[in-house]
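Undergrad: I'd like to go over a predicted model; first the sequence, then the structure.
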Amino acid sequence: MINLKQHYLTLLVRERRYALLGTFLAIVTTFSGIALLAVSGWFISAAAAAGLSTITAHTFNFFTPGAMVRGLSISRTAGRYGERITSHEATFRIIAQLRADLFKFVAAQKWNEQQLNRHQVSSRLLQDIHNIESIYQFAVIPALTALAVSIGYLITLILVLPQLSLMVAPILFAVCILIPWLYSQRVLEPENTQQEQQSLMWMESSTLFNGIRTLTLFRQIEPRGATLQKQSEAMDRWEAKTLNRQQQVLLLSQISLAAMAIISFWQGFIAFNAGQLEGAYIFMLLLLTLGSAEVLAGTCPALASLVLGLRALSRLEAHSSSARQIEDQRLFQNPNKQEMAVHVKQLTYVYPQADKTVLRKLNFKQQGPEWIWLKGPSGCGKSTLLQLLNGDLNPTQGRIEFDGFQPHKVQFMPQRIDILRASLRDNLCLHHPHSDEQLWTALEQVELASWAKHLPHGLDTWLGENEWQPSGGESKRIGLARILLQDPNLILLDEPTAGLDTDLSVTLLQRLADQWKDKLVICSSHECFRKMNQNRSIQL
């Protein structure tokens, strides 16, 4: 199992040149901004004090402080520009690799059993990926910047007013450590509950809008609408509670920083009266404190982003365990054997968190080449059996043995065909090289050649959402064309002709039967079993 925290750290180290440069420039920019504020305050107050006397007005050095102000302004602007370029470059580089790795990791899991299509799971997954992507930009850089500002501020106080540094140190510890920890406990703990509330509301909304006709017919619109309203009110109350907690903790942080500013101003006046500090330096010290406080105020959100990102990584690792990323339990014997056979022994399957057993001690042995039809009422387990044979699910009990097959020579066509937002060519090839002649031959065999020729750009026409969208029947035939191009030995078809008229269904299946006469085909189809006059079947 992949250690995602270590993997993220590896990506960060790999892009360390941009990441470190972005962090360094962020710190330089912050220091320039704080120093600009402090020097400007000293310059204005010192110039004002010098202007009270004709002698001091002529002797006061206006040029050096003015040069310092201009230099700090330039360094702040240049640093900010450079920090944006480098930190965003580091972020984009990390995200580009991280997204590919995370979705590859997700695709390797047994998500069929986790019901990934459920809104609660999928929305949580996407939110976790977003939180992981935010770690560097919104957690690492602000946290390191706040740490550098705290150290720099303390060193300045030790050099200027050592007694003040002893008073301010506990406040800095509270603002940088204790209050962010309290923030994580008070604000971030309810995060899962809030996510669940939101998912429930969206699921209820989806059910309401998708079933509005049926609900209207049975006069259930008002009760379901009332349920949705109650869930919305509950989520609003929870969000308000979380927001109140957030404001309380942030208010505590602001009070601490205000106390630090008051103490600094008070100690500055004491030092001025004792002759330890010039009057202009009092305002410089106050502005230095206020500028540092503004940076330190972002410590809590930075910690929140870090905690959310680390929790997201932990959740994905937990999904890896719960999804049982184990070796394929199918047994492939004698892959080079000429005779093809599938042997199912005492096969039992129960979906996680479900009481009903879908398949119970199923036994059969089929030798090929041959077409085998799965028979049985809806919900009897035909689709589940095909997914078990394809390795998408692992048996609860029993075993599946193959003779004369290699794993990559087993191909499954599910009921729902996913159309990629890509060209028709890419939708057919699926990253495998095929010539145009092979593509057109496959399209002709599934009665799609004429349709493809009338597309705006032929094989290069983009399909999918917001592009050229195939109908349900056209999508089914694209799925069949994919199987033809992949040329497997064991073909698993789940309702391959659903949505097609009967005559076209029979024509396609007869053509495929001739094409696949040397294959072992296991097919589930309510419509065409009788039309094809087939006797070889498995009753479920």
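TA: Cool, the structure landed.

Undergrad: can we go C-alpha only for contacts and neighbour counts from here?
TA: Noted.

Undergrad: check which helices and strands whichever strand or helix holds residue 151 is in contact with.
TA: Applying DSSP states H and E as the criterion places residue 151 in helix 141-160. Judged by 3 or more C-alpha pairs under 8 Å, 6 or more residues apart in numbering; DSSP states H and E, helix 141-160 is in contact with helix 16-50, helix 162-173, helix 279-296, helix 299-322.

Undergrad: against that first model, consider the following:
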Amino acid sequence: MKEPTSMQGSTRKALGPWLRLMGERRARLLFGALLMLATLLFAIGLLTLSGWFITATALTGMTLAAGGAATLDVFTPGSGIRFFAVGRTAARYAERLYNHDTVLRLLADIRGRTFASLSRLSGRELARYRAGEWLNRLTADIDALDNLYLRLLAPPLVGLLAILVVGGILALAMPALGGVLLAIMLPLWVIVTLGMAVAGLGPSARRVETLERLRVRALEHLQGLAELRTFGVLGAHRERVEREQRALLDDQRRLGRRAALGNALVTLTVQGAAVAILCLALLAFAAGKLSAPVASMLPLAVLALNEGLAMLPGAFVQLGATRTAAARLNAEAATSLRDDAEGALTSAEAPSITFEAVTLRYPGMGTTPALEDVNLHVEAGERVAVLGPSGSGKSSLAQLVVHAFDPDAGSVQLAGQDLRSLAPQALRSRLAYLTQHTELFHASLADNLRLGLPVEHDLDEAAVERALWQALWIVDLEGWARELPHGLDTWVGEAGRQLSGGQARRVALARVILRDAPLVLLDEPLAGLDATTATTVAERLDTWLDGRTALMFAHRRDALPHCDRALVL
């Protein structure tokens, strides 16, 4: 008994946060479960009443053929059959439509929570995994959780209620029949839920890990094809990919066999229970305790239970995958919470920045530090240019200021407060950062710009539009945007592919301007611009930067707006 008990405890721990998140939509979940139950009850009613009606009609016909007198009301049961048939169709349609909409809402909640957790991770935590592994967590792990309600919570509950309902119907006809049914079906319910979960725990959990490794290796194989071929290890790498693929297929076959065994068990048990109830009902009919139509309809009610139980083995054999995915996401959320400090900035003015004997080494990059014993002080409201060739440490300084990493030695202070003592939200609400890489989304120009607006600013739509146009004017894109076919509602394409490199860069810069933050970091803000445009943007940025503390990074000083002083790395 230790294994199931241990499994239940770890499953509860892994799924608990997501169950609480789903509880925020408990009304929708309850209504969706009621639709499932209504669909199953309509199916039971249809099969049961149809069996009774067919038997009663046959017996009436036999009596009349034998010359006896008999009557049968065909209209009432006929109306009931039509009611159950139409009801089952309508309930099934409504259930599928409503519950899939609910699941999509739940997945949106889960994705929102997951992105919020990942956004709080430090650069060191993010560097623990490759991009393919993070992608797997944001796609496959979250997708695995869509089984939680639609396959693992509502269906077993509905199946159990259906067993109790049919048991009650049989008990009304004859109490012993209800007891026999419950004695057969309740153990079956336990086997196809808890039993199948235990049977599939190992393979389904391994499948999640193997699938992630396979995706990462496949991406490496495609992206590093030239390097693998150059160093003569293409064949060895292909063998590793194929080995992961074989391991995945082996576990999928194991799960398929166990799910098939569970389905066979459900079918055989339900049919065996129907035969047992039929035999007992016929004995009761022979003893005069039941009529022939009632004796024939009771086994049909039992057969209808197959619809409510048939999907349970295939769902619960995958419980290990759902639990593993939830546990992995929980681990990232726990890490982000551990990284959360609670300090707040004591002033809303432009802050000073101080680097005291800072040394930084990136994880997995050997012993050579990216920065070593750096001392720098930037006064509040001062603009400092940090110049140097690629690899000199410019971006590393920026990463320390935004608290993507903690220094290995020394400290970084903002307005005299150590960054490690500040809550991430307190820092990010005061900071605007233009990174080296421009990230635009497959959405409208306005949507991409609105990402820069501080969430705490409650602006009406007119004020938001004015702010968007003002930011576009500063980066010299206002005239271009007004000539677009749909203005601000024009879509920029995947990763901004509808824009030129310079336009995409300026859209990202406009997003930084919309932050309206007192601390600004600009990494190559004028990259990709022609001389005339760069001069115009630099002049307008010069005005906008008044009163803000700014660190600007570039290879040459003439690629930046006006600065109070310049440092060379």
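TA: Perfect, thanks for sending it. Everything quoted here is computed from the prediction, not taken from an experiment.

Undergrad: JSON lines please, covering the helices and strands packed on helix 141-160 of structure 1 and showing mean neighbour count and distance to residue 452 of structure 1.
TA: Listed next are those as JSON lines, based on neighbours: other C-alpha atoms under 10 Å; distance: least, C-alpha to C-alpha, whole Å:
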{"stretch": "helix 16-50", "mean neighbour count": "21", "distance to residue 452 of structure 1": "47"}
{"stretch": "helix 162-173", "mean neighbour count": "16", "distance to residue 452 of structure 1": "68"}
{"stretch": "helix 279-296", "mean neighbour count": "22", "distance to residue 452 of structure 1": "59"}
{"stretch": "helix 299-322", "mean neighbour count": "20", "distance to residue 452 of structure 1": "41"}
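
Undergrad: would you turn the ones you listed into CSV with distance to residue 513 of structure 1?
TA: Compiled in CSV, these are given as follows (distance: least, C-alpha to C-alpha, whole Å):
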stretch, distance to residue 513 of structure 1
helix 16-50, 57
helix 162-173, 76
helix 279-296, 71
helix 299-322, 40
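
Undergrad: the ones you listed: which one's closest to residue 228 of structure 1?
TA: Nearest to residue 228 of structure 1 among these is helix 299-322; the distance by C-alpha to C-alpha comes to 28.3 Å.

Undergrad: how about the helix or strand just after the closest one: buried residues?
TA: The first helix or strand that comes after helix 299-322 of structure 1 along the chain, using DSSP H and E, is strand 331-333. By 16 or more other C-alpha atoms under 10 Å, the buried positions in strand 331-333 of structure 1 come out as residue 332.

Undergrad: if we can go back for a sec, of the helices and strands packed on helix 141-160 of structure 1, which approaches residue 453 of structure 1 most closely?
TA: Across those (criterion: C-alpha to C-alpha), the nearest stretch is helix 299-322, sitting at 44.2 Å.

Undergrad: which stretch of structure 1 lines up against stretch 55-62 of structure 2?
TA: For stretch 55-62 of structure 2, the aligned range in structure 1 is residues 45-52, judged by TM-score structural alignment.

Undergrad: before we move on, what about stretch 188-198 of structure 2?
TA: For stretch 188-198 of structure 2, the aligned range in structure 1 is residues 175-185, judged by TM-score structural alignment.

Undergrad: show me what counts as buried in that stretch.
TA: For stretch 175-185 of structure 1, the neighbour count (16+ other C-alpha under 10 Å) marks 175-176, 179-181, 183-184 as buried.

Undergrad: how much space between residue 424 of structure 2 and residue 389 of structure 2?
TA: Using C-alpha to C-alpha, to the nearest Å, one obtains 30 Å as the distance from residue 424 of structure 2 to residue 389 of structure 2.
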